[in-house]
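Novice: this one's sequence-less:
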């Protein structure tokens, strides 16, 4: 059976343009519209969305992979409120089930914050003009919009202020190695130290997975060595809180014996006095939903939308 992508190639336009024609959107010229519809007639192509009674589905899918991270709740709240204002429904799912929902027969588009879904899977979903907003990576496709945290400048600011406070020996607990967040956050640590002629000793780099347990284990490994860094920068709050628990079990004072910082500003961070980077998660979700609705209405994806963050100084550093 012929696919939308083939119709686009024959018409000399993008899959998104074909999708806009088939969904009756007004952002396509009349000549292109007629050409696409004539090709559909000649080839017998029937778009999946036409099987829906009442027209295009008004359901959006949000998929994510980690139920332990509390900030998802604020993201979901922002997404839900934006969609509700625009008369769309929301379905929340995980990577295992998302393939069943990220289809034009079922939903109008998807928002993805799931490291378990590969770039190839997302690009394949979008190849027929299915709109997708990604919140954990940058992908180049006119049906995919990236809405990501602007990690680098705020992490540079955090590390520079720590240096000005007198810290010179830094440790780092990273998240998932290939995640954009971890890559950008560690790059900021290294470059800021380098700009201040301070080395980063690789023995103080520990791998984590953004969960509290991995931060706890990293700190336990650190305690087995003969020397601790002066400050431990963690790629998120959960790992920072896990590391703090391990240090306190050993009787260490924070920040007296070792300072600790996080990233996210989850609810527990404030309770524990954790110095961290605050990300407006509700606004992050709301803007992701807004960008998706723009794609659904026929706008082509442009440059990534970067969410600003700010350092929140508390007692741990």
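Specialist: Now that the structure is in, tell me what you want to look at. Predicted model, so just to flag it, every value in this text is computed and none were measured.
Novice: CA atoms for contacts and neighbours, from now on please.
Specialist: Noted.
Novice: Give me the distance between the residue of the chain most remote from its centre and residue 278.
Specialist: Most distant residue from the mean C-alpha position of the chain: residue 42, 41.5 Å away (CA atoms, centre = their mean). Counting by CA to CA, to the nearest Å, the separation of residue 42 from residue 278 is 55 Å.
Novice: Put this next to the first one:
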């Protein structure tokens, strides 16, 4: 038996094939009543869209490209799970690439995804991405692009981020209110928007609590545990050390934690630590790590949902959106004297 087609649905419902197609894509110009009639008829006849025909017509596949700095990072792997859920619900599959925090690999990844005719791209940029011609190139080729977590603010795309300023401000305020007087910040690499927003939150919280800002306590580095160990070595070499540190993420905080303990420092009595992202390991070390919980799964879902929305929009009606998600400070033993 021949498969039911869009033309068959249109003939049965007395509407045009283009209206059927737009209703199935949940286009905003089609009324809810028409969408309901179309979806009920499609279900009745077990209509399945011809993905191959659609991809040939669009010159794109039903694959979504995802680029993240590294998959082993629990935060990004959870984001990917959220992305995949939305993609699957909408008939897409995902192709995941990792940049390994390198601009060169990120550029190669984008080129490979375009060569595979992906329907769109979701990206969290690498720590080296201060130039973004390759991402502008995607937009110039009309490849839908959504950025999440680490973004290039200058690009006209939809974005999903957390309120990095408020998260850092609240974390430093907690340290100040816990009695710490000399608070440092182990930041990521310069040039990334979220690093600057967290720095601003850190600096303003110090000011508002009457605490000094010491430039030497504000260090830049990478995003991995080894970067935390390197940062700890720099702090330990100072004539005076901070008594508390806000780290750019949990892996860096864990690296600081391990190096300080190896050096004989007590956490949190000699130095308190706060991380960012709430990786599972943060609750397993002793004392457990205070950290900023980011809604990673929701971030992935939201980014993918914005991409689906862009797919359904006509080019001349699409307006980029920025969604800002809230965070929550998980207070644990690493920032409370006595570890209680």
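Specialist: Sure, I can see it. Because the structure is a prediction, the values reported are computed rather than measured.
Novice: Could you get me the TM-score between them?
Specialist: For this chain pair, the superposition-based TM-score is 0.80 by TM-score structural alignment, normalised by the length of structure 1; 275 aligned residues with a CA RMSD of 2.5 Å.
Novice: Would you double-check that residue 155 of structure 2 falls in a strand?
Specialist: No - using DSSP: H, G, I helix; E, B strand; the rest coil, the assignment for residue 155 of structure 2 is coil, not a strand.
Novice: Give me the neighbour count for it.
Specialist: Applying other CA atoms under 10 Å, we find 16 residues neighbouring residue 155 of structure 2.
Novice: same question, residue 56 of structure 2
Specialist: Residue 56 of structure 2, neighbours per other CA under 10 Å, totals 11.
Novice: Apart from its neighbours in sequence, what residue is nearest residue 52 of structure 2?
Specialist: Nearest residue to residue 52 of structure 2 in three dimensions, chain neighbours excluded: residue 61, at 7.5 Å (CA to CA, 6 or more residues apart in numbering).
Novice: swap in residue 136 of structure 1?
Specialist: The shortest distance from residue 136 of structure 1 to any non-neighbouring residue, by CA to CA, 6+ apart, is to residue 113 (5.6 Å).
Novice: Trace the one you found over to structure 2, please.
Specialist: Alignment note: residue 113 of structure 1 maps to residue 124 in structure 2; criterion TM-score structural alignment.
Novice: Which residues does the helix or strand where residue 160 of structure 1 lies contact?
Specialist: Using DSSP states H and E, residue 160 of structure 1 sits in helix 151-164. Here helix 151-164 of structure 1 makes contact (CA atoms under 8 Å, 6 or more residues apart in numbering) with 181, 184-185, 187-189, 191-193, 277, 309-311, 317.
Novice: so where in structure 2 does that helix end up aligned?
Specialist: On structure 2, the counterpart of helix 151-164 of structure 1 by TM-score structural alignment is residues 164-177.
Novice: Does residue 176 of structure 1 touch residue 210 like I think?
Specialist: Yes - Residue 176 of structure 1 sits in contact with residue 210 when judged by CA atoms under 8 Å, with a separation of 7.0 Å.
Novice: element containing the counterpart of residue 79 of structure 2 in structure 1?
Specialist: Counting by TM-score structural alignment, residue 79 of structure 2 corresponds to residue 75 in structure 1. With secondary structure defined by DSSP H and E, residue 75 of structure 1 is part of helix 71-85.
Novice: after superposition, how close is that helix to structure 2?
Specialist: For helix 71-85 of structure 1, the mean distance to aligned residues of structure 2 following superposition is 0.8 Å (mean CA distance after the TM-score superposition for structure 1).
Novice: What are the buried residues along that helix?
Specialist: 71-72, 74-83 (16 or more other CA atoms under 10 Å).
Novice: would CSV of those with distance to residue 165 of structure 1 be doable?
Specialist: Shown next, in CSV, are the buried residues of helix 71-85 of structure 1 (distance: CA to CA, whole Å):
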residue, distance to residue 165 of structure 1
71, 29
72, 33
74, 33
75, 33
76, 37
77, 37
78, 36
79, 39
80, 41
81, 41
82, 41
83, 44
